[in-house]
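# Build the 3D model from these lines:
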Amino acid sequence: MKALLLISLVELLAGGDGERWQPRSEQARVIIYRQREFGGNSYSIKLNDKKLATLPTNRSLQVEVAPGRVKIESVRDFFSENQELWLNLQPGQTYYVKAVEEIDFLTRTLLMAPISKEQAERELQKVKPLEPISNHSGNE
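Modelled structure (predicted):
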């Protein structure tokens, strides 16, 4: 609940219309989040090969991007496998991506999958937001 209030306040102070999770009409919004995981590692999140942030456990990252086909990638180190997720973004829409670390005997991977709005909003209530990132062009 605190996370949702904080995000609403940040959008209001940033000149937003106060409506939670509403991207600008010419942009699409992507929200990537991880729930609390025991001993989870942080992963770099890239959008179209450009680093957005490092995403630890129990955090969410949101970004507004130009509509179109985008590649989201999780990257860590030599002992981890990079994971890619491709999305076709429509203007004015919000997309939710859940990330979960999978640990195998020799490797680790941050798996990512699109999630329904209803499930994501329930799970995001317990997740803290990272600093908001806005106006990231998906074509850079």
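# alpha carbons only for contacts and neighbour counts from here, please
Will do.
# tell me the contacts of residue 87?
69-72 (Cα atoms under 8 Å, 6 or more residues apart in numbering).
# can you do 6 Å?
By Cα atoms under 6 Å, 6 or more residues apart in numbering, residue 87 lies in contact with 69-70.
# Repeat that for residue 130.
Residue 130 touches 60-61, counting by Cα under 6 Å, 6+ apart.
# So it versus residue 81, what's the distance?
24 Å (Cα to Cα, to the nearest Å).
# how close does residue 66 get to residue 30?
Taking Cα to Cα, one finds residue 66 at 11 Å from residue 30.
# Same question for residue 131.
Taken as Cα to Cα, the span from residue 131 to residue 30 is 14 Å.
# neighbour-wise, which of these two wins?
residue 30 (22 against 13; other Cα atoms under 10 Å).
# to compare against the first, here's another:
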Amino acid sequence: MKAHLLVQMWLLLSGLFFEAGQTRSSQARLILYRTREFGGGTYTINVNDQKLGKLPTNRYLQVELPPGRIKIESARDYVTENQTLWIDAQPGRTYYVKAIEEVDFLSQMLLLVSIGPEQAQRELQGIKPVSLPRPN
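Model (predicted):
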């Protein structure tokens, strides 16, 4: 009886937890985040040439995407250089992208870097999500 209950609990729990960086759906998940930066500005994030949202410091954006080639771009204003990162998204996988603001004498940009799940999960602790508008 105890063994039967343990097996049922194991099956239940194994369905709730996945290997880091995995999702259950046929979609891919993108988590794009910024850690706290001194005086950092807010940037617009576009995914496949569509506005995803605005990303200030110490926040993250999370979105489910169809599998395939994904273009992620940061933009701000005429003084800012747009940066682009391409990801070949696989269904059921989670992709972490860290955004880092780089300020130069005459320009600034938001660099986009793919990060491993272990480092991203450590850095995401204490970072709050950005509320995205609900699709119609």
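# What residues does the residue most central in space within structure 2 make contact with?
For structure 2, residue 31 is the residue whose C-alpha lies nearest the centre (Cα atoms, centre = their mean; 1.2 Å). Contacts here follow Cα under 6 Å, 6+ apart; on that basis residue 31 of structure 2 touches 61-62, 96.
# Show me what counts as buried in the strand of greatest length in structure 2.
Assignment by DSSP state E gives strand 94-103 as the longest strand of structure 2. The neighbour-count check on strand 94-103 of structure 2 (16 or more other Cα atoms under 10 Å) flags 94-101 as buried.
# tell me the average deviation of that strand from structure 1 after fitting.
Taken over the aligned residues, the distance from strand 94-103 of structure 2 to structure 1 averages 0.2 Å (mean Cα distance after the TM-score superposition for structure 1).
# From the chain's centroid, how far away is that strand?
The gap between where strand 94-103 of structure 2 is centred and where its chain is centred comes out at 8 Å by Cα atoms, centre = their mean, to the nearest Å.
# And it, what does it pack against?
Packing partners of strand 94-103 of structure 2 (3 or more Cα pairs under 6 Å, 6 or more residues apart in numbering; DSSP states H and E): strand 28-34, strand 108-115.
# out of the ones you listed, deepest packed?
Greatest average neighbour count among these goes to strand 28-34 (a mean of 23), per mean count of other Cα atoms under 10 Å.
# next SSE after it?
strand 43-47 (DSSP states H and E).
# mind checking the SS state of residue 74 of structure 2?
At residue 74 of structure 2, secondary structure determined by DSSP: H, G, I helix; E, B strand; the rest coil is strand.
# if you skip the residues just before and after it, what's nearest to it?
residue 45 (4.8 Å; Cα to Cα, 6 or more residues apart in numbering).
# Just give the number of residues close to the one you found.
Residue 45 of structure 2 has 24 nearby residues by other Cα under 10 Å.
# List the contacts of it.
By Cα under 6 Å, 6+ apart, the contact set of residue 45 of structure 2 is 52-54, 73-74.
# quick one: what's aligned to it in structure 1?
Superposed on structure 1 with TM-score structural alignment, residue 45 of structure 2 falls opposite residue 45.
# how near is its match to residue 8 of structure 1?
Residue 45 of structure 1 is 23 Å from residue 8 of structure 1, by Cα to Cα.
# And for residue 76 of structure 1?
Taken as Cα to Cα, the span from residue 76 of structure 1 to residue 8 of structure 1 is 31 Å.
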